[in-house]
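Chemist: how does the following fold in three dimensions:
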Amino acid sequence: MSSVLPDLSPWRSSRDFRLLFFQGTVTFFGSFMAMIALPLQIKHLTDSPLAVGAMGAVELVPLLVCGLYGGALADAVDRRRLILLTEAGLGVLALVLLVNALLPHPLLWPLYVVAAGVSALTGLQRPALDSLMARIVPHDQLSAAAALNGLRYQFGALAGPALAGVVVAYAGYAPAYCVTVAGFLVSVLLCTRLSPAPPVGGAARPSLRGIAEGARYAWSRPVLLGTYAVDLAAMFFAFPNAILPFLADELDAVWALGLMYAAGAVGSLVLGLTSGWVSRVRRHGLLVVCGAAVWGLAIAAAGWSSGIWVVLLCLAVAGAGDMLSGLGRATIWNQTIPEGLRGRLAGIEVLSYSCGPQLGQVRAGTMAGWTGTRPAFWSGGLACVASVALLAALLPKLISYDADTDEDAALRRAAREAEQAGPPPREEAATA
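Modeler: I've put the predicted structure just below:
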């Protein structure tokens, strides 16, 4: 069973990883509660699809700007302190939502202000969180850590929205926001117990020059460049969430729309629960490419299928493929990026993570308007597979990446082993 069940080695070997695992589980659960309650409340106050859609517009720019700056900040300050402060700020914003919901007549504008603030703080925090993993987890356990991190996210993505819908329907918005506030309170307490994570010696202050230095490093490494490019291509061509309601209408299965949105998370969760074998993989570039190809093929199959249960199965397989590709990307980043650049490279990853799905929504909606819902599905899926194959051909080092032989991975592994070994005894050092 050890080859199937998740590898718990990072959980056992690193106290800070355990703290972040529990912190992330609580935070994701509470955050997804608010992510569902917030647009529902805007809909309740305005009864306008445009007003609900405007929330995405106010979120995107702060996320992009603060994601890049947050990456530079994560390389220049104590990452623990940055995580703690941003988590506390997110808790304050959740409290604003709760207070507003308790008013006799809740206001609309605070909802947009909070949405923008949450997006900005998330952009500042995420690079620090992502770049901390390689510091607190042994080098040979990074794949297992990525799988466990995926599990905590998928738990929140499934349980949070499901509970939010029930709570909002039967108790209102305030109880949902109350759960979110409580989650951030617990999360902040857990973050206070993390070990300090100061920057490496000689770290420069955050600047545009520093961000450009990170971008140049990523551009000079075909393996890293391939991870970003494959993710962007997969999301741009085959992210169909915007047109799922129309597919549900065509299948005469409006009742299954919620299941369609959840199917991908279910597939990711199943893969995470059976990810024990990932720790023995060394060709992580293959995981990136094959996972993205599975994602595209499954989305195309969903567009061809005429039965709702087959569509749900295809969407679940797509989610598993996305999870597989994500595990490969996270492992390559943690194994190869120098400590002094981890934050800035994580900030660049925020760009691909954010822009890909947003642009994919636009592509899917535009294509569906021109050709219909089903062609938008299958053409996007096939375009995803073709683009991933092209990128693999143009960037062969991504396919050939091997954790045991890659030069950058070997340098990071040696540096981590030297760090764990500590300084030599005083007498030995004097002799040397």
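
Chemist: make it CA atoms for all contacts and neighbour counts henceforth
Modeler: Fine.

Chemist: Pro127 versus the residue positioned nearest the centre of the chain, what's the distance?
Modeler: Using Cα atoms, centre = their mean, the residue of the chain that lies closest to the mean C-alpha position is Tyr353, 6.9 Å off. Counting by Cα to Cα, to the nearest Å, the gap from Tyr353 to Pro127 is 12 Å.

Chemist: got it, and Glu427?
Modeler: In terms of Cα to Cα, Glu427 sits 41 Å off from Pro127.

Chemist: residues in contact with the residue nearest to the centre of the chain?
Modeler: Asp231, Leu232 (Cα atoms under 8 Å, 6 or more residues apart in numbering).

Chemist: swap in Ala37?
Modeler: Per Cα under 8 Å, 6+ apart, neighbours of Ala37: Ala164, Gly165, Val168, Tyr173, Ala176, Tyr177.

Chemist: let's see that with 7 Å instead.
Modeler: With contact taken as Cα atoms under 7 Å, 6 or more residues apart in numbering, Ala37 is in contact with Ala164, Val168, Tyr173, Ala176.

Chemist: and the second one, what does it touch?
Modeler: Listed by Cα under 7 Å, 6+ apart, the contact set of Val168 reads Ala37, Ala176.

Chemist: same deal with the last one?
Modeler: By Cα under 7 Å, 6+ apart, the residues touching Ala176 are Met33, Ala34, Ala37, Ala164, Val167, Val168.

Chemist: which of those sit farthest apart?
Modeler: Ala34 and Val167 (11.1 Å; Cα to Cα).

Chemist: the structure of the following sequence is requested for comparison with the preceding one:
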Amino acid sequence: MDDAADSRTQGPETIDPPPVRKGRLRRIVIDTEPLRIADFRRLWLSGIVTAVGSQLATVAVPKQLFDLTGSSAWVGLAGAFAVVPLVVFGLWGGAIADAVDRRKLLMVTNVGVTLTSVLLWAQAAAGMDSPWTVLVLLGVQQAFFAVNMPTRSAVLARLIPLRLMPSAQALNSTTFSVSAVFGPLLAGALLPLVGLSTLYLIDAIALTATLWAVFRLPPMPPLGDDAPTRRAGLREVVDGFRYVATRSILLASFLLDIIAMVAGMPRALFPEMAERTFGDPPGGGPALGLLYAAIPLGAAVCGLFSGWFMRVQRHGVAIAVSVATWGIAMIGFGLSGSVWWAVAFLAFGGAADMVSMAFRGAMLQAAVTDEMRGRMQGMFTVVVVGGPRVADMLHGAVGASIGAGAAAAGGGALVVLLTVVAVLFLPAFWRYMAPKDGEPAQR
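Modeler: Sure, this is the predicted structure:
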């Protein structure tokens, strides 16, 4: 497999036609054709390393805060220090990604994320014992990450053909899901052996893999006649919102994701249900870990058998059905009296979410012009990050009032109802067909 020429800036790499996929198994296992493109292959392989490293840091930050303070309130404060930069810089970062060379922006933000990981290691190794230092460094790191994430997503359409986008999204989502399952387990195993500070150091070292992959990318300057004068200010961010408002396909895509995550994400109820419904002891037990691992596990298994994604042309139908399926799975979870049934329903929901995520990502790449792609990915980042956190607040309050199981099941029912209403009011989304390479996307 030869590397792509460094001079390419305008579009996805041309690849030879793939060999015919024969046999039933090859038609359902994950489609690896995007990995034949060298630039994407390097980004994906580096993403495996950095995803596991980031999960180590995800465990290390709350563990250090609790060790320093003995208070879960400080651990909760980390959520605010993370989500605010993600929202603010996610929106602004998308505008920046549309105004500058995306390769250079990826280099700058990846260096920033790496340096903050090094500083987190340094403060832990030096025994500074300052929770505020940890929180500030976390906030700075999340600001860099918030700019990096929409930029990295916007790069995809410049690397691979649109017909391969569902497969590329499935590959990326599977990597994330697998790391979400095994990363925390690895962190728990390493923590007593190497100490907390070393988790930060491993994360920093892992991030160098992405730096190498980004360095090998071709230049990606902004496209369009207005590219030389394009800016990245508040006006451009507002233009992104106006752009979404005029395109029912994008509006429905964001709306359905908000419905699924805000009304139907029950993770705030896991601790209560693990103890009071499934019999965990007060200090914690295996049921809690199983509940947290179930959704990413289901997504990972679905990703490994996502070869059929390429044959689906009605992306709108696929998204709507998978979101409704997520809601049905959450109804089953809420009504479960056995932890194993609960895990099964959560895993089933995770598989449905993987389908929704892959086709929403493909739709977002296909239905957006390149000069707006960064801003749309920035909004996508905010929805993905903010939705589950709003759900935590809502499910926690409702669960305290009517019970955790009823809150989870009711949220799932609400997802199904709101999905039907959304499709009825936005029928163009239901009719949306995946465009072929070179064809204009529906709006």
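
Chemist: quick check: TM-score for this pair?
Modeler: The TM-score (TM-score structural alignment, normalised by the length of structure 1) is 0.92; 410 aligned residues with a Cα RMSD of 1.5 Å.

Chemist: which one of Ala34 and Val167 of structure 1 has more residues nearby?
Modeler: Applying other Cα atoms under 10 Å to Ala34 of structure 1 and Val167 shows that Ala34 carries more neighbours, namely 24 against 19.

Chemist: how about the nearest residue to the equivalent of that one over in structure 2, chain neighbours excluded?
Modeler: Matched by TM-score structural alignment, Ala34 of structure 1 corresponds to Ala57 in structure 2. Nearest non-adjacent residue to Ala57 of structure 2, counting by Cα to Cα, 6 or more residues apart in numbering: Tyr200, 5.7 Å away.

Chemist: quickly note the distance from that neighbour to Gly188 of structure 2.
Modeler: For Tyr200 of structure 2, the distance to Gly188 of structure 2 equals 13 Å [Cα to Cα].

Chemist: compare these two (neighbour count), which wins?
Modeler: Shown here are Tyr200 of structure 2 and Gly188; by other Cα under 10 Å, Tyr200 has more neighbours (28 against 14).

Chemist: that one and Leu120 touch, don't they?
Modeler: Yes: at 6.3 Å, Tyr200 of structure 2 and Leu120 qualify as touching, with contact defined as Cα atoms under 7 Å.

Chemist: what helix or strand is the residue nearest to the centre of structure 1 on?
Modeler: helix 342-371 (DSSP states H and E).

Chemist: equivalent range in structure 2 for that helix?
Modeler: With TM-score structural alignment as the criterion, helix 342-371 of structure 1 aligns to 373-402.

Chemist: so how much does the matching stretch differ from structure 1 once superposed?
Modeler: Mean deviation of stretch 373-402 of structure 2 relative to structure 1 after superposition (mean Cα distance after the TM-score superposition for structure 1): 0.9 Å.

Chemist: and that stretch, how far from the chain's centre?
Modeler: 12 Å (Cα atoms, centre = their mean, to the nearest Å).

Chemist: what's the spacing between whichever residue in structure 1 pairs up with Val108 of structure 2 and Ser14 of structure 1?
Modeler: Counting by TM-score structural alignment, Val108 of structure 2 lines up with Leu85 in structure 1. Separation of Leu85 of structure 1 from Ser14 of structure 1 (Cα to Cα): 23 Å.

Chemist: again with Gly117 of structure 1
Modeler: From Gly117 of structure 1 to Ser14 of structure 1 the distance is 32 Å (Cα to Cα).

Chemist: repeat that for Val311 of structure 1.
Modeler: Taking Cα to Cα, one finds Val311 of structure 1 at 40 Å from Ser14 of structure 1.

Chemist: and those two? which has more neighbours close in?
Modeler: Val311 (23 against 13).

Chemist: quick one: what's aligned to that one in structure 2?
Modeler: Using TM-score structural alignment, Val311 of structure 1 lines up with Ala342 in structure 2.

Chemist: can you pull the contacts of its match?
Modeler: Phe333, Ser336.

Chemist: ok now the helix or strand hosting it, how far from the chain's centre?
Modeler: Assigned by DSSP H and E, Ala342 of structure 2 belongs to helix 339-366. Computed by Cα atoms, centre = their mean, the chain-centroid distance of helix 339-366 of structure 2 equals 12 Å.

Chemist: average offset of that helix relative to structure 1?
Modeler: Looks like 0.7 Å for helix 339-366 of structure 2 (mean Cα distance after the TM-score superposition for structure 1).

Chemist: now that helix: buried residues?
Modeler: Going by neighbour count (16 or more other Cα atoms under 10 Å), the buried part of helix 339-366 of structure 2 is 339-340, 342-366.

Chemist: then stretch 274-290 of structure 1?
Modeler: Quick answer for stretch 274-290 of structure 1 (16+ other Cα under 10 Å): 274-279, 282-290.

Chemist: cool, stretch 201-213 of structure 2 as well?
Modeler: Neighbour-count burial for stretch 201-213 of structure 2, counted by 16+ other Cα under 10 Å, picks out Leu201, Ile202, Asp203, Ala204, Ala206, Leu207, Thr208, Ala209, Thr210, Leu211, Ala213.

Chemist: just the element for the fourth one, please.
Modeler: This means Ala204 of structure 2. helix 196-215.

Chemist: so who does Leu5 of structure 1 touch?
Modeler: Applying Cα under 7 Å, 6+ apart, the residues contacting Leu5 of structure 1 are Leu273, Thr274, Ser275, Gly276.

Chemist: can you find the partner of it in structure 2?
Modeler: By TM-score structural alignment, Leu5 of structure 1 lines up with Val29 in structure 2.

Chemist: gap between its match and Gln64 of structure 2?
Modeler: 40 Å.

Chemist: around Ile402 of structure 2, how many other residues sit close by?
Modeler: 10.

Chemist: cheers, nothing more for now.
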